[in-house]
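Asks: sequence and predicted model, in that order:
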Amino acid sequence: MIKLNINDEISRLRAVVLGRADSNGPIPKLEHAYDPKSAEHIKAGTYPTDEDMTLEMDEVAKVLEKYDVKVYRPHSIADYNQIFCRDIAFVIEDKFIIANILDDRSQEIDAIEDVMKQIDPSKIIEFPEDAHIEGGDVMPWGDYIFVGTYYGKDYSNYITARTNMKGVEHLQKLFPHKKVKSFSLRKSNTVADENALHLDCCFQPLGMGKAIIHKEGFLIEEEYKWLVDFFGMENCFHIDKREMYDMNSNIFSIAPDVVISEKNFSRLNKWLREHGFTVEEVPYAEIAKQEGLLRCSTLPLIRD
């Protein structure tokens, strides 16, 4: 049995699901793109290949194995995008929560059935159909759960709005002893550098009291300020629009002082090293073309 245990984003990682990219299928038609960045690369003829993305994910697997992390992979579904397993489920404490994701992606959860069979069934939770939530929007942080959402009445107009207020409220019911803190994110169906698809596209807490943040990803300045006050301005690495577009906030912590980061994030990686982090650099620029990066493609199951 897998004894789930996740209370934050940074404690020493012991077990994780890592997505896969070996059978993504043909390049999607433009009208089937789930986000503006994918659409941009479909139009430009630069959409990533399975081969390139598989090589990138294999590099991440090697780093995880170097740190003795148990790595689970979904079984392969032909012609189906299975990279971003953080979207489909997430763990808080000892509960495995199945996300309400876009209908087109519903088979992804079946591909981690082998993992779910090793989890106590009473710990597996599904949200009501009208309570939308995806793992990229959910960050357990000790007594808090940070959640990205979109408050606007036009929520249903945005394919890029993935977590609604009903999802936030349901999470609070599940974890009444936690403070669920929601943040309304900037959404765009058409402009990639003005779209925070998930909370981890514009913010991430790190070890040693640090955090990465992109101010413009937040629609409400007071909510951005709350996070900056929570971590302290001097501890926040602010990324600009281009760095947000490149997914600088979407790195992944293996331990409080160890992160996996994209090798081209030179400004961020230098800052991290200056502040005492071990930075394991991997190539991940091809996967980034689909508006997701390292946090999006990992689903932590056990941290110390």
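Replies: Cool, got the structure. Quantities reported herein were computed from a predicted structural model and do not represent experimental measurements.
Asks: from now on I want contacts and neighbour counts done on CA atoms only, so please keep to that.
Replies: OK.
Asks: show me the strands in the stretch 151-300 of the chain, by range?
Replies: 179-184, 203-205, 211-213, 236-238, 252-255, 258-262, 278-282, 298-303 (DSSP state E, counting those that start in this stretch).
Asks: separation between Asp229 and Val138?
Replies: From Asp229 over to Val138 the distance is 20 Å, taken as C-alpha to C-alpha, to the nearest Å.
Asks: for Pro26, which of the strands of the stretch 151-300 of the chain is the nearest?
Replies: strand 298-303 (23.3 Å; C-alpha to C-alpha).
Asks: can you list contacts of the closest one?
Replies: Applying C-alpha atoms under 8 Å, 6 or more residues apart in numbering, the external contacts of strand 298-303 come out as 3-7, 11-19, 84-86, 89-91.
Asks: filter the residues you listed down to just the ones in strands.
Replies: 13-18, 89-91 (DSSP state E).
Asks: just put those in a markdown table and tack on neighbour count and distance to Asp52.
Replies: Shown next, in a markdown table, are those (neighbours: other C-alpha atoms under 10 Å; distance: C-alpha to C-alpha, whole Å):
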| residue | neighbour count | distance to Asp52 |
| --- | --- | --- |
| Leu13 | 23 | 26 |
| Arg14 | 19 | 27 |
| Ala15 | 22 | 25 |
| Val16 | 18 | 22 |
| Val17 | 19 | 20 |
| Leu18 | 26 | 16 |
| Ala89 | 23 | 25 |
| Phe90 | 24 | 27 |
| Val91 | 26 | 29 |
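Asks: what's the closest of those to Ile220?
Replies: Nearest to Ile220 among the ones in strands among the contacts of strand 298-303: Phe90, at 25.9 Å, using C-alpha to C-alpha.
Asks: pretty sure the closest one sits against Phe84.
Replies: No. Judged on C-alpha atoms under 8 Å, Phe90 makes no contact with Phe84 at a distance of 11.7 Å.
Asks: list the contacts of Tyr144.
Replies: Applying C-alpha under 8 Å, 6+ apart, we find Tyr144 in contact with 178-181.
Asks: out of the residues you listed, flag the one nearest to Ile119.
Replies: Comparing the contacts of Tyr144 against Ile119 with C-alpha to C-alpha places Lys178 closest, at 22.9 Å.
Asks: who's in contact with that closest one?
Replies: Counting by C-alpha under 8 Å, 6+ apart, the residues that Lys178 touches are 143-145, 172.
Asks: these in helices, which ones?
Replies: Per DSSP state H, helices hold the following members of the contacts of Lys178: Gln172.
Asks: and the contacts of Lys178, which are buried?
Replies: Listed as buried from the contacts of Lys178 are 144-145, 172; burial here means 16 or more other C-alpha atoms under 10 Å.
Asks: check it against this one:
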Amino acid sequence: MLKLNIKTETSRLRAVVLGSAVSNGPTPKAAEAYDPKSLEHILAGTYPIEADMVQEMNAFDAVLKKYEVEVYRPECIENYNQIFTRDIGFVIDDVFVKSNILPDRERELDAINYIIDQMDPLKVVRPPEEVHIEGGDVMLWNDYIFIGTYKGSDYADYITARTNGLGVRYIKDLFPHKKVKDFDLVKSKIEARDNALHLDCCFQPVGKDKGIIYKNGFREEADYVFLVDLFGKENLFHITRDEMYHMNSNIFSIDEKVVVSERNFTRLNNWLRSHDFIVEEIPYAEIAKQEGLLRCSTLPLIRE
């Protein structure tokens, strides 16, 4: 039996589901793009190829194993993108929540059924159909659950809006002892530099009291101010619009002192090292072309 336990983003990782780029399928057509960044690369002819993405994920896998993390992988579905396991489910405390993802992606959940079967069935939940929530929008920070959402009246028009108000309410009801704070995110269907697909595209805590943040990812300045007040401005690394586009806030914590980051994030990686983090740099720029990075590729199951 898997004893699930996730209470914060940065405590010592023991078990994780890492996505897979094997048999990733052909380059999608423009009409099939789920986000503006993928669309940009499809149209430019620079969409990543499978061999490069497999190599990047192997590098990630090697770092996780170096730190003695148990790494699960989804079962392979032929010609199908299974990189971003963060979207398909998430753990809060000892509960596994299955996401209501875009219908086209339902098979991704089936591919991790062998892992879900090892969990206590009473601790596995699935929200009702009208409840939209994805793991990239859910962040645990001690007593807090941070949730990215989109409050615009045109929510239904945005394929990039992944978590709705009902999703926030569902988590509040499921975890009444937690402080649930939602953040209204900026969405765009056409400009990746102005699209916070999930909360982890514009914010992520690191270590004990630090965070990476992109101010213009929030529709309401009050949401940004809330995080500045909570963490302290001196503890937040502010990324630029271009750094947000390259997914600088989407690194991954193995523990409070060790982070996995993209090797090209020079400014961020230097800042992390200046605050005594061990930064494990790997190549992940090809996968980043699909508007997802290191945190998006992981579904943590157990942290100490």
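Replies: Ah, there it is. If you're wondering where the values come from, they're calculated on a predicted model, not measured in any experiment.
Asks: ok, and the contacts of Lys178 of the first structure in the second structure?
Replies: Checking the contacts of Lys178 of the first structure against the second structure (both residues aligned by TM-score structural alignment, their matches' C-alpha atoms under 8 Å), the contacts still present are 143-145, 172.
Asks: ranges for the strands of the stretch 1-150 of the second structure?
Replies: 13-18, 70-72, 89-92, 95-98, 124-125, 138-141, 144-149.
Asks: with distance to Asn248 of the second structure added, can I get those strands in a markdown table?
Replies: Listed next are the strands of the stretch 1-150 of the second structure as a markdown table, based on distance: least, C-alpha to C-alpha, whole Å:
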| stretch | distance to Asn248 of the second structure |
| --- | --- |
| strand 13-18 | 19 |
| strand 70-72 | 23 |
| strand 89-92 | 21 |
| strand 95-98 | 26 |
| strand 124-125 | 31 |
| strand 138-141 | 16 |
| strand 144-149 | 17 |
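Asks: wait, which of these is closest to Glu108 of the second structure?
Replies: Proximity to Glu108 of the second structure (C-alpha to C-alpha) singles out strand 89-92 among the strands of the stretch 1-150 of the second structure, at 10.0 Å.
Asks: name the residues that touch that closest one?
Replies: By C-alpha under 8 Å, 6+ apart, strand 89-92 of the second structure touches 4-7, 96-99, 109, 134-135, 138, 140, 299-301.
Asks: from these, which is closest to Asp154 of the second structure?
Replies: Within those, proximity to Asp154 of the second structure (C-alpha to C-alpha) peaks at Glu134, which comes in at 18.6 Å.
Asks: for Asn250 of the second structure, what are its contacts?
Replies: By C-alpha under 8 Å, 6+ apart, the neighbours of Asn250 of the second structure are 200-201, 203-204, 292-296.
Asks: report the separation between it and Leu197 of the second structure.
Replies: 11 Å.
Asks: next one: Met247 of the second structure
Replies: From Met247 of the second structure across to Leu197 of the second structure, the span is 11 Å (C-alpha to C-alpha).
Asks: need the overlap of contacts for those two.
Replies: Joint contacts of Met247 of the second structure and Leu197 (C-alpha under 8 Å, 6+ apart) are Glu291.
Asks: so for the two, which sits in the more crowded spot?
Replies: Per other C-alpha atoms under 10 Å, whichever of Met247 of the second structure and Leu197 has more neighbours is Leu197, with 30 against 25.
Asks: which residues does that one contact?
Replies: 35, 160-162, 187, 291.
Asks: what do you get if the cut-off is 10 Å, keeping everything else the same?
Replies: Listed by C-alpha atoms under 10 Å, 6 or more residues apart in numbering, the contact set of Leu197 of the second structure reads 34-36, 136-137, 148-150, 159-163, 185-189, 217, 291-292.
Asks: what does Val17 of the first structure give?
Replies: So, once contact is read as C-alpha under 10 Å, 6+ apart, Val17 of the first structure ends up touching 70-74, 85-86, 112, 115, 297-301.
Asks: next: Tyr80 of the first structure.
Replies: By C-alpha under 10 Å, 6+ apart, Tyr80 of the first structure lies in contact with 20-26, 104-105, 107-108.
Asks: now neighbour count and distance to Val259 of the first structure too, for those, in CSV please.
Replies: Conversion of those to CSV gives the following (neighbours: other C-alpha under 10 Å; distance: C-alpha to C-alpha, whole Å):
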residue, neighbour count, distance to Val259 of the first structure
Arg20, 25, 20
Ala21, 24, 22
Asp22, 22, 25
Ser23, 18, 28
Asn24, 21, 27
Gly25, 14, 31
Pro26, 10, 32
Asp104, 10, 32
Arg105, 14, 29
Gln107, 14, 30
Glu108, 24, 26
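Asks: between those residues, which is closest to Val168 of the first structure?
Replies: Nearest to Val168 of the first structure among the contacts of Tyr80 of the first structure, with distances taken as C-alpha to C-alpha, is Arg105, at 21.2 Å.
Asks: the closest one corresponds to which position in the second structure?
Replies: Using TM-score structural alignment, the equivalent of Arg105 of the first structure in the second structure is Arg105.
Asks: that match and Arg273 of the second structure, how far apart?
Replies: Note on Arg105 of the second structure: its distance to Arg273 of the second structure, by C-alpha to C-alpha, is 37 Å.
Asks: who's in contact with the counterpart of Leu4 of the second structure in the first structure?
Replies: Residue pairing (TM-score structural alignment): Leu4 of the second structure is matched to Leu4 of the first structure. Residues near Leu4 of the first structure by C-alpha under 10 Å, 6+ apart: 15, 91-96, 119-120, 123, 300-303.
Asks: buried subset of those?
Replies: For the contacts of Leu4 of the first structure, buried by 16+ other C-alpha under 10 Å: 15, 91-96, 119, 300-303.
Asks: number of nearby residues for the nearest residue to Ile212 of the first structure once chain neighbours are set aside?
Replies: Of all residues not flanking Ile212 of the first structure in the chain, Phe237 sits nearest, at 4.7 Å (C-alpha to C-alpha, 6 or more residues apart in numbering). Other residues within reach of Phe237 of the first structure, judged by other C-alpha under 10 Å, total 19.
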